[in-house]
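1. build me a model:
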Amino acid sequence: MVTVESAARPESHGAGLPVRSNWLRAAVLGADDGIVSIAGIVIGVAAATTSTSAVITAGVAGLAAGAVSMALGEYVSVSTQRDSERAVLAVERRELAADPAGELAELAAIYEAKGLSPATARTVAEELTATDAFVAHAEAELGIDPAELTNPWHAALSSALSFTIGALLPLLAMLAPTAIRVPVTAAAVLMALAATGAIGARLGQAPMGRAAFRVLAGGALAMIATYLVGHLVGMAI
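-> Predicted coordinates for the structure are as follows:
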């Protein structure tokens, strides 16, 4: 049985489990990108030269460029999303000021469409409107919590940090002795990719084996391609 109290309790769009899972999944994907991108760079350079300093320099440069690129991309993307959220919230605020009775009826209709009786839906709408009409409409109509808008700075910093953490793995693996650094790096990268693929799938409630295989296959192809390119360039010069 649906009570007025339970129906009036809005679904959390703030710092609940789904939102935390989205952030964690984004962090895993950022780390995965860092692993593959920098592994491709250092393995490609290592195929062209035996100079450890050249390999590490290229890797560090790639890490810096990748982290900045990821941060800027996330900042722009999330800023656009935040602007869109603010725009629709402003429209909702104007509609509430212009036609409060019509907005109340609209809110009641939303809860009625969810399965409440007309009388219960009206009661829920009236109680929520009395508490905070703007928040009630933002959450019910738009799925937005006005107090928990997306933060572009958080997204940018999180993306840059996760990319950097992932990128450090192939960089550190390349410090192995010259004769074995490529296979050591490849093995470390493939194990890390399997782990990130499984974690990302678990967070998204998808089959872990299939996701891990896709990530492994993509990472392996990237390393093979960059190794061959580096080897050919090294031979040419």
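2. only C-alpha atoms from now on, for both contacts and neighbour counts.
-> OK.
3. work out for me the element Gly73 sits within.
-> helix 52-98 (DSSP states H and E).
4. helix or strand right after that helix?
-> Next element after helix 52-98 (DSSP H and E): helix 100-113.
5. other SSEs contacting that next one?
-> helix 118-137 (3 or more Cα pairs under 8 Å, 6 or more residues apart in numbering; DSSP states H and E).
6. could you also give me the structure for this second sequence? I'd like to compare it with the first:
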Amino acid sequence: MSESAWLLDEHDEPHHSGIGERLNWLRAAVLGANDGIVSTAGIVIGVAAATTERSTILTAGLAGLAAGAMSMAVGEYVSVSTQRDTENALLAKERRELREEPEAELEELAQMYADKGLSPELAHEVAIQLTAHDALGAHAETELGIDPEALTNPMQAAYASFVSFTVGALVPLLAILLVAVSARVPVTVVAVIAALLGTGWLSARLGSSPIGPAVRRNIIGGVLAMAVTYAIGSLVGTQI
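-> Alright, predicted model coming up:
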């Protein structure tokens, strides 16, 4: 197999982009769950510091869960929609350039491969083969870093954020509602720390980063949020 044919085969392999796409969604899901854990824990711990009424804590927790999940979903939908609009605009521009200036685009692609270390002759041959195979795909990937067949999906992003936030939020909400009044706060704190340990570990593994710092940041941030809202709830509860 010639070197240019090998490069073409490497360019055609879909599994690398697929794995990257799945990892991105997993990271987003972990972050969404983490947000659900911390924000809902802060709400229910704060309310529990001000009152022992289960119905009040449940109402506040459910309201926080619903508002947070919807906010995450809408925010992700808007963000990803904007990204997709930008990607579509860039692809439309690339299509127009390929249609109007094919020779100039071919030379531009060859120069990019030459800039990456290929000889000018091999870069030109690779550019010709890739352009003949899939001109838009070759230019979009090399110039823009976009896969035209795997554009971001706003609805998928919104759904993933909604579900992951909800799952995370259920941890502190169930922990504080399913135990005796005297054990509510300590049990919830322990449950939240355990959940944050899990999301910190998973986010580090997905990002191939050190586990210890990620877990510590997660737990310290969650504990700090619960401490602040508990102090506020205690203060408000005694004043009222």
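7. list the TM-score for the superposed pair.
-> Overlay of the two chains. TM-score (TM-score structural alignment, normalised by the length of the first structure): 0.96; 237 aligned residues with a Cα RMSD of 1.6 Å.
8. quick one on the thing from earlier: what's the average distance of the helix holding Gly73 of the first structure to the second structure?
-> Compared with the second structure after fitting, helix 52-98 of the first structure has a mean deviation of 0.6 Å; criterion: mean Cα distance after the TM-score superposition for the first structure.
9. chain center to that helix, what's the gap?
-> Centre-to-centre, helix 52-98 of the first structure and its host chain are 11 Å apart (Cα atoms, centre = their mean, to the nearest Å).
10. tell me, that helix lands on which residues of the second structure?
-> Aligned by TM-score structural alignment, helix 52-98 of the first structure falls on residues 54-100 of the second structure.
11. ok, stretch 150-167 of the first structure next?
-> The aligned range for stretch 150-167 of the first structure is 152-169, by TM-score structural alignment.
12. hmm, who's touching the matching stretch?
-> Contact with stretch 152-169 of the second structure is made by 25, 28-30, 32-41, 65-66, 68-70, 72-81, 83-84, as judged by Cα atoms under 8 Å, 6 or more residues apart in numbering.
13. run the last query once more with 6 Å
-> Here stretch 152-169 of the second structure makes contact (Cα atoms under 6 Å, 6 or more residues apart in numbering) with 29, 32-33, 36-37, 40, 69, 72-73, 76-77, 80-81, 84.
14. what sits closest to the most centrally placed residue in the first structure if chain neighbours are left out?
-> In the first structure, the centroid-proximal residue (Cα atoms, centre = their mean) is Ala26; its distance is 2.4 Å. Nearest-residue entry for Ala26 of the first structure: Ser159, 7.5 Å, with adjacent residues in sequence omitted and distances by Cα to Cα, 6 or more residues apart in numbering.
15. repeat that for Arg84 of the second structure.
-> Thr152 (5.8 Å).
16. how far away is the one you found from Leu178 of the second structure?
-> 40 Å (Cα to Cα, to the nearest Å).
17. and for Pro14 of the second structure?
-> 47 Å.
18. do Ile37 of the second structure as well
-> 17 Å.
19. higher neighbour count, those two?
-> Ile37 (29 against 13; other Cα atoms under 10 Å).
20. wait, what's in contact with that one?
-> Counted by Cα under 6 Å, 6+ apart, Ile37 of the second structure has contacts Gly168, Ala169.
21. which position in the first structure pairs with it?
-> Checking TM-score structural alignment: Ile37 of the second structure goes with Ile35.
22. ok, now Asn218 of the second structure?
-> Per TM-score structural alignment, Asn218 of the second structure is aligned with Val215.
23. OK, contacts around its match?
-> Gly197.
24. the helix or strand harbouring it: which residues count as buried?
-> Element membership for Val215 of the first structure (DSSP H and E) is helix 208-236. Using 16 or more other Cα atoms under 10 Å as the test for burial, helix 208-236 of the first structure gives 208, 211-212, 215-216, 219-220, 222-223, 226-227, 229-231.
25. any idea which of the residues you listed is the one closest to Leu190 of the first structure?
-> Leu216 (6.0 Å; Cα to Cα).
26. got a list of what the closest one touches?
-> Leu193, Ala194.
27. go with 8 Å
-> Neighbours of Leu216 of the first structure in contact, by Cα under 8 Å, 6+ apart: Leu190, Leu193, Ala194, Gly197.
28. return the member of these nearest to Val88 of the first structure.
-> Out of those, the member with the shortest distance to Val88 of the first structure (by Cα to Cα) is Gly197, at 35.5 Å.
29. ok, and the closest non-adjacent residue to the closest one?
-> Closest to Gly197 of the first structure by Cα to Cα, 6+ apart is Ala212, at 4.3 Å.
30. likewise Gln81 of the first structure?
-> That would be Thr150: by Cα to Cα, 6+ apart, it lies 7.5 Å from Gln81 of the first structure.
31. from Ala90 of the first structure, how far out is the one you found?
-> 16 Å.
32. what do you get for Asp33 of the first structure?
-> In terms of Cα to Cα, Asp33 of the first structure sits 36 Å off from Ala90 of the first structure.
33. the two: which is more packed in?
-> Asp33 (23 against 13).
34. which positions within the helix or strand the more buried one falls within qualify as buried?
-> In this structure, Asp33 of the first structure sits in helix 17-48 according to DSSP H and E. Neighbour counts over helix 17-48 of the first structure (16+ other Cα under 10 Å) mark 21, 23-48 as buried.
35. go on, stretch 178-192 of the first structure?
-> Here stretch 178-192 of the first structure shows Arg181, Val182, Val184, Thr185, Ala186, Ala188, Val189, Leu190, Ala192 as buried, counting by 16+ other Cα under 10 Å.
36. likewise for stretch 126-134 of the first structure?
-> Applying 16+ other Cα under 10 Å to stretch 126-134 of the first structure flags Glu126, Glu127, Leu128, Thr129, Ala133, Phe134 as buried.
37. and the first one? What does it align with in the second structure?
-> Glu126 of the first structure maps onto Ile128 of the second structure when the alignment is built from TM-score structural alignment.
38. list the contacts of the residue nearest to that match when sequence neighbours are not counted.
-> Distances taken as Cα to Cα, 6+ apart place Leu106 nearest to Ile128 of the second structure, at 7.0 Å, with adjacent residues excluded. By Cα under 8 Å, 6+ apart, the contact list for Leu106 of the second structure reads Ala127, Ile128, Thr131.
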